[in-house]
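J.: pasting the structure only:
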């Protein structure tokens, strides 16, 4: 503990020196300094990415056909690489697309004479086909499985062949010319347009993939507003402005509706905050993005306090430093410095999961279910919420978050297995043949080595010890965790899922049998009755009938207990005064803050001497450090 305290003090002392160094923007560049709460993304290859970290880093370089309107709430799709929204047939199965003709790939040595070429229809089809190749180890095939006419057959044939032929035709993919194409769906899939805004469907050039081979994941070439200049693994990433970026502009001010109402929720507040001051301005507005990695949250928090980061999510252990806990109002010392607070509700799922193929804790017979249900009843989510999240998170039964159809009323179901209920847990252990936990094998638990997650794991270890079950905690880096899941080697694990799009289907697909690891179903849950229901709802439009099916599937997951949960977060962002146009959102993985839009930087340098939240604020060690160290 003393060593950790010494490390924190060292970081603080170093930060104080850096805080009085000359401005890093003396050369006139506009530079954005941002944190990433991890050791970094696993890959910048869209087909290999799956986490929000992969999504965020990829979005600087790559682009999709569609995106979410930056300022609009509720979120609404709009064209990005397209000239207009897709034209859809009356039966909802045929989509026609028109690409912009002014979009070029980055200049790169993979192209003749190093000059990036224009984006064409074939590029999108090639990018989709990469999702079908098992050699790419894609995490995203679930997005296209059983969706496009002939695509599943193409996948099977090419993966059986000696060499994957990207030029082979797919019945449901038709190129009309170099900027127009059609896609024929098997059924009118409601979520299809949402997938076209996800980073996994971003467009990549074939020349770059073939030129760089295995190195492509670290040498991205896209159409986006920034180029990757430097990537120091586990430390930082630097992105620089694309000098040949196409003519994308900052959103125009829509004005009030004719009846005087807002064109979208929160429009008047956006006007007041100056979010339309750059209306019509060519993007990107800034010259460089410095993305810093923080496995531990305290160094990140200190960097923000001395104004070396432009914004940060407030660590739970520091919430009372920045906010009055009773009112959740920003403290005066922060507000007086022009720091702005933005609470953002996440549509997400925090959970523990079982590998249903594990010989000790998986399976579908009653004894195996009773064991998992007992473990679920031992976990105290309320204690976790209080200790690590200041009681700001929502706790609910099942896998469907609060804002989506199928979520239980008031978040609670009387037949769920939410702990703590130790008496009920012990009865289930007796039924399963493990009185007082005797005979239960050691439960091996994989989780990230981040400090707070390690503390959470120790809390859960204590919870399970109360019913006689030993938790063997394996703290690993995030890439090792995802590898263990991909290869089905993690008997028990802790994860979260942030929604890709605003529909409960996105959470229910996590339990669909054909999507087992290495796809999105890390539980490897595979119940035929559930699979049949999923195959029905995935082609249905919103309706009361679909909601009833959602509820049936939710209850099936609760009863079989492949997961323990759930919890959803509200994330509190603090935004430095000099950063303008910043409207954080984390609901959907490619609806992260679009850096090309937010980053109007005032002339105030990032790390000048003067009023800061530094020395005066640390006359004593904050209580959160005590929480961290002891």
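T.: Looks like it came in fine. Remember, it's a predicted structure, so these values are computed and weren't measured experimentally. Residues are numbered from 1 along each chain as shown.

J.: CA atoms for contacts and neighbours, from now on please.
T.: Noted.

J.: contacting residues for residue 95?
T.: By Cα atoms under 8 Å, 6 or more residues apart in numbering, the contact set of residue 95 is 86-89, 182-184.

J.: three-state assignment of it?
T.: On the three-state scheme (DSSP: H, G, I helix; E, B strand; the rest coil), residue 95 is labelled strand.

J.: what's the answer for residue 265, then?
T.: coil.

J.: can you tell me how far the closest residue to it other than its chain neighbours is from residue 344?
T.: Nearest residue to residue 265, sequence neighbours excluded (Cα to Cα, 6 or more residues apart in numbering): residue 73, at 5.3 Å. According to Cα to Cα, to the nearest Å, residue 73 and residue 344 sit 12 Å apart.

J.: okay, one more to line up with it:
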């Protein structure tokens, strides 16, 4: 049962680019992170900000047409999005030839091409017990033979990366085929996750326990500098092939997206030469750094300052005069409260648990008495929308017209439910008692 649920809506602020004094001056983007990074070994991280950095360093088989609503999968290092075979248990990919990893001493001066065996190795890394991958679970009970390989490694202390399994078949230099234990038509979405990306075995073995500091991928950027919890610098990967926006991508309905798409059509991406990222966990220093033009982008305007930035929902005149623009984005993030439904908790009776009609009515009344709109307005400063289901905007299955009456704020109905099931004030102290007369 849900007390309240909201989807977060973030306001992003962007400052105008400084006028270049020299035509060849590098384009630099400076921004802050809300929390410090953990590292950049993609199979060993799960925090949003480390993964966000890795998205610029590595590339999955598939990615998203970000402008489509709902978003749809498109190929990235794969040549095409494969069609499910064998009743949804087989997916076969062909990798684009000629994709290169970033240069690294582990390659001993040679250019290193991405091949199918890199995909096999990287998926297996998720299940190697030594890596303690926080996302290892996504491949549990998924690929034929992979669980057995992981179980054997847990017993022996050694993961056999050379072992052939039916679940991951390398057919040739550029072709890899996955055999699932059971049909899964969502499997392709796993392969578009930003940390389900190919890494080179030589790099992982060369750096051992220090792989977080040596991310080497096929993405558009390389890690140039890293001062832990202080500064991250990315620079263009000279080995990256570059790309243009696919003309078949959807025509966005959002005005901001439409302007961005029009501005980028026909241009070779990435346009930015260098990205400087500074973890600043405290809201006020992060906000002031943006106002002082130390940063070009403020990712998620802190709640405490939202009314300064967007009074009455409009950009503050002072910021507008400086050329600052804001973009409001509905993020696929679902925030909710739950009840423990067990009859007892740590040996004591749970007054809201169980499935007796009275307990169900009590929980229902609590939901009806919760004012989500006020929570959004007061606590979240208007930076959220009320969720009508667990499916957020932009995700397949989201219906903007759907309304859940169970989420209505209706105190009279809540009181009527409590009265009907015996939750009334029996002793005149102003508090409702339980149906058997005990205090609530």
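T.: Cool, the structure landed. Because the structure is predicted, anything quoted here is derived from the model rather than measured.

J.: TM-score of the superposed pair?
T.: TM-score for the superposed chains, counting by TM-score structural alignment, normalised by the length of the second structure: 0.77, backed by 402 aligned residues with a Cα RMSD of 4.2 Å.

J.: give me the number of residues near the residue nearest to residue 265 of the first structure?
T.: 13 (other Cα atoms under 10 Å).

J.: let me see the contact set for the aligned partner of residue 51 of the first structure in the second structure.
T.: Here residue 51 of the first structure is matched to residue 47 in the second structure, going by TM-score structural alignment. The contact partners of residue 47 of the second structure, by Cα under 8 Å, 6+ apart, come to 37-38.

J.: residue 47 of the second structure and residue 140 of the second structure, how far apart?
T.: For residue 47 of the second structure relative to residue 140 of the second structure (Cα to Cα), the value is 20 Å.

J.: residue 405 of the second structure too?
T.: In this structure, residue 405 of the second structure and residue 140 of the second structure are 37 Å apart, going by Cα to Cα.

J.: and what of residue 103 of the second structure?
T.: 33 Å.

J.: who has more neighbours, residue 405 and residue 140 of the second structure?
T.: A side-by-side neighbour count of residue 405 of the second structure and residue 140, using other Cα under 10 Å, places residue 140 first with 14 against 10.

J.: how about the more buried one, nearest residue that isn't a chain neighbour?
T.: Distances taken as Cα to Cα, 6+ apart put residue 147 closest to residue 140 of the second structure, at 6.4 Å, once the chain neighbours are dropped.

J.: what's the local residue count around that neighbour?
T.: Counted with other Cα under 10 Å, residue 147 of the second structure comes out at 16.

J.: now swap in residue 120 of the second structure and tell me
T.: Quick note: residue 120 of the second structure (other Cα under 10 Å) scores 23 neighbours.

J.: that one -> the first structure?
T.: So, by TM-score structural alignment, residue 120 of the second structure is matched to residue 125.

J.: which secondary structure state does that match sit in?
T.: helix.

J.: wait, it sits on residue 171?
T.: No - Residue 125 of the first structure is beyond contact range of residue 171, at 11.9 Å (criterion: Cα atoms under 8 Å).

J.: now flag whichever of the contacts of residue 95 of the first structure is closest to residue 282 of the first structure.
T.: Residue 282 of the first structure lies nearest to residue 86 out of the contacts of residue 95 of the first structure, by Cα to Cα, at 24.5 Å.

J.: the second structure: which residue goes with the closest one?
T.: That one, residue 86 of the first structure, aligns with residue 82 by TM-score structural alignment.

J.: pretty sure that match is touching residue 88, no?
T.: No - look at residue 82 of the second structure against residue 88 with Cα under 8 Å: they stay out of range, at 11.1 Å.

J.: about what we covered before: helix, strand or coil for the residue nearest to residue 140 of the second structure?
T.: helix.

J.: from residue 118 of the second structure, how far out is it?
T.: 19 Å.

J.: nothing else from me, thank you.
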